[in-house]
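Novice: the following block contains a protein sequence and its predicted model.
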Amino acid sequence: MSTVEQVKPGYLADTHTGLPMPSAATFDDPAAERKHRKQRLTAALRLFGKYGFGEGISGHISVRDPEQPNLFWVNPFGVSFKLVKVSDLILVDSDGTVVEGKHPVNPSAFVIHSAIHDLGPHAEAAAHAHTAHSRALGALGRLLEPYDQESAAFYQDQVLYDDYRGPSVAVEQGRDIAEKLGDKRAILLRHHGLITVGGSLEEAVHWFFTFDSCAEVQLLALAAGDPKPMAHEQAVAAKDGFGDRQLGWFSFQLLWDEIVAEQPDFLDE
């Protein structure tokens, strides 16, 4: 019995989703890749500031160093998302020591992000902030329901962390959060905030933006009436497209273009 190959229509690109997206850049030089990651990290922090994800000293985004994967770059303690520059970033080791940079590390950033990078080989980057929508959803003790295509990106790929012990400054709590996260792409911390991870900085940050907007939609829908989620088959089909990693990576590129055009000073080294 012969198998007939299905020919993809000409209007679809040769990607999983059929969308005409490029692939991520590859680097032969670790220094060039490090510069690339640091620029994207700073752009992500500025975007968090622009979209109102700041809450005083809280919130951090990290990405592994490409040459020393046991070290990670993260925003410094006490510098606003809206003002941070590439030159402000700090490099932190597994003991919480700042090995490069002039600013101190936020203890919460160390205990949470070091554990996530250590226990999650898939987590090249992690994004965390205390947004209003994630805090409200967490207060209800609810994860995202597949009420739309975007929220389906997290279908069976999220976890609720319900063991609040105060501000996360203990190594044991950071490891517990990372262990509960496992291989999922998002963990909603009840009474706290949201963490998303990804195989790249771009992917992790896109999932954060998407989760937060989906939390807003869910809260609005619940306040307005009795929303109906997708059936399992529908949610799986939607996740196959909107949860695609390349789509997550590429979606950040639009935000990159936006923030570079508006706030190019963040690139100062």
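Specialist: In hand now; what should we look at? Keep in mind that this is a model prediction, so the values were computed, not measured. Numbers count the residues shown, from 1 in each chain.
Novice: use CA for all of it now, contacts and neighbours both
Specialist: OK.
Novice: quick check: end-to-end length of stretch 70-77?
Specialist: With C-alpha to C-alpha, to the nearest Å as the measure, stretch 70-77 spans 20 Å from end to end.
Novice: give the buried residues for that stretch.
Specialist: 71-77 (16 or more other C-alpha atoms under 10 Å).
Novice: show me where the stretch 151-269 of the chain has its helices.
Specialist: 171-181, 201-224, 232-242, 245-262 (DSSP state H, counting those that start in this stretch).
Novice: from the buried residues of stretch 70-77, which is closest to H36?
Specialist: W73 (12.0 Å; C-alpha to C-alpha).
Novice: ok, structure two:
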Amino acid sequence: MNDITTLRRDLAAAYRLAALFGWDDTLYTHFSVRLPGDGEPRFLINPFGLFFEEIRASDLIVVDMHGKVVEGNADYNVAGFTIHSAVHMARDDAHCVIHTHTLAGMAVAAQNDGLLQLNQISTEFHQRLGYHAYEGVALDLDERARIQASLGDNIALLLRHHGLLSVGASVADAFYVMYYLNRACEIQLAATGGGQPCSEIPAHLAQHACEQLQGAEWQRQLLWQAWLRKLDRLDTSYRD
């Protein structure tokens, strides 16, 4: 399996897993992965009009930084191009970008204080989560510069009144980050809605735990392979 075949398979798998976990939003939101090669970046993204549960590796289209579809016979979500091209243009290390509209993510994106340090899972995002002010539907290419500034060198971005975004050196990395960012948001909603006051983890302990968790990044590939096995037990058509 060559590099591009693997990238197509992994990105299609990410869409299927997102549907399985209930992260999809009918036809909306989008994941992308940058293709290898010199010159101007190009990236794979979902064709607009397919449910995440339908996406196969062969369905993914290739888009350049000018918004031209250079491989495939389908259109894409224009707001998706704005968001994903912004990140791919600015972050050489962000090979994969995942954007979701999960209930928990959108709820925390509406809260004044954003993500709180309430649980060990949230500590992975201590000083590693950017915030982007809401500007309406992301159709204005001028917003790309502001998305880039908001993300900075963080591993994830909370888009105010909108949703979540994660980045990674691979699909496995970006998906792991999104999984646990969304889980941290779910924990926050459960904790703050439980009727008792919540206490945050002190900053020095949050930083310590964050550093400990970063040392376990090699485990992401183990988890990704486990997720692929889970998909294969259910339906292998994402590989087609």
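Specialist: Now that the structure is in, tell me what you want to look at. Keep in mind that this is a model prediction, so the values were computed, not measured.
Novice: can you put the buried residues of stretch 70-77 of the first structure in TSV and add secondary structure?
Specialist: Formatted as TSV, these follow (DSSP: H, G, I helix; E, B strand; the rest coil):
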residue	secondary structure
L71	coil
F72	strand
W73	strand
V74	strand
N75	coil
P76	coil
F77	coil
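Novice: can you find the partner of M65 of the second structure in the first structure?
Specialist: Under the alignment by TM-score structural alignment, M65 of the second structure pairs with S94 in the first structure.
Novice: got it, and G22 of the second structure?
Specialist: So, by TM-score structural alignment, G22 of the second structure is matched to G52.
Novice: excluding chain neighbours, what is closest to that match?
Specialist: Excluding the flanking residues, the one nearest G52 of the first structure by C-alpha to C-alpha, 6 or more residues apart in numbering is T131, at 7.9 Å.
Novice: just give me the match in the second structure for the one you found.
Specialist: So, by TM-score structural alignment, T131 of the first structure is matched to T102.
Novice: go on, L219 of the first structure?
Specialist: Counting by TM-score structural alignment, L219 of the first structure corresponds to L189 in the second structure.
Novice: so its match makes contact with A104?
Specialist: Yes - using C-alpha atoms under 8 Å, L189 of the second structure is in contact with A104, at 7.1 Å.
Novice: out of the two, which sits in the more crowded spot?
Specialist: In terms of neighbours (other C-alpha atoms under 10 Å), A104 is the more surrounded of L189 of the second structure and A104; the figures are 21 against 15.
Novice: what's the more buried one in contact with, if anything?
Specialist: A104 of the second structure makes contact with 182, 185-186, 189, according to C-alpha atoms under 8 Å, 6 or more residues apart in numbering.
Novice: likewise for I177 of the first structure?
Specialist: 112, 116, 161 are the contacts of I177 of the first structure under C-alpha under 8 Å, 6+ apart.
Novice: remind me which helix or strand the aligned partner of H36 of the first structure in the second structure belongs to.
Specialist: Counting by TM-score structural alignment, H36 of the first structure lines up with T6 in the second structure. According to DSSP states H and E, T6 of the second structure maps onto helix 3-20.
Novice: which outside residues touch the helix or strand following that helix?
Specialist: Where DSSP H and E defines the elements, the next helix or strand beyond helix 3-20 of the second structure is strand 30-34. Strand 30-34 of the second structure has contacts (C-alpha under 8 Å, 6+ apart) with 7, 11, 15, 41-46, 77, 80, 84, 88, 95-100, 170-171.
Novice: again with stretch 74-86 of the first structure
Specialist: 38-39, 41-42, 45-50, 54, 56-57, 60-63, 88-92, 103-106, 109, 265-269.
Novice: hmm, which of these are the buried ones?
Specialist: Buried members of those, scored by 16+ other C-alpha under 10 Å, are 38-39, 41-42, 45-49, 54, 60-63, 88-92, 103-106, 109, 266-267.
Novice: so what's S168 of the first structure up against?
Specialist: 107-108, 111-112, 174.
Novice: one more pass at 6 Å, please.
Specialist: Going by C-alpha atoms under 6 Å, 6 or more residues apart in numbering, S168 of the first structure touches S108.
Novice: that one maps to what in the second structure?
Specialist: Using TM-score structural alignment, S168 of the first structure sits opposite A138 in the second structure.
Novice: do you know how far its match is from A79 of the second structure?
Specialist: 5 Å.
Novice: do you know how far the counterpart of F250 of the first structure in the second structure is from T29 of the second structure?
Specialist: Here F250 of the first structure is matched to L222 in the second structure, going by TM-score structural alignment. Going from L222 of the second structure to T29 of the second structure by C-alpha to C-alpha gives 26 Å.
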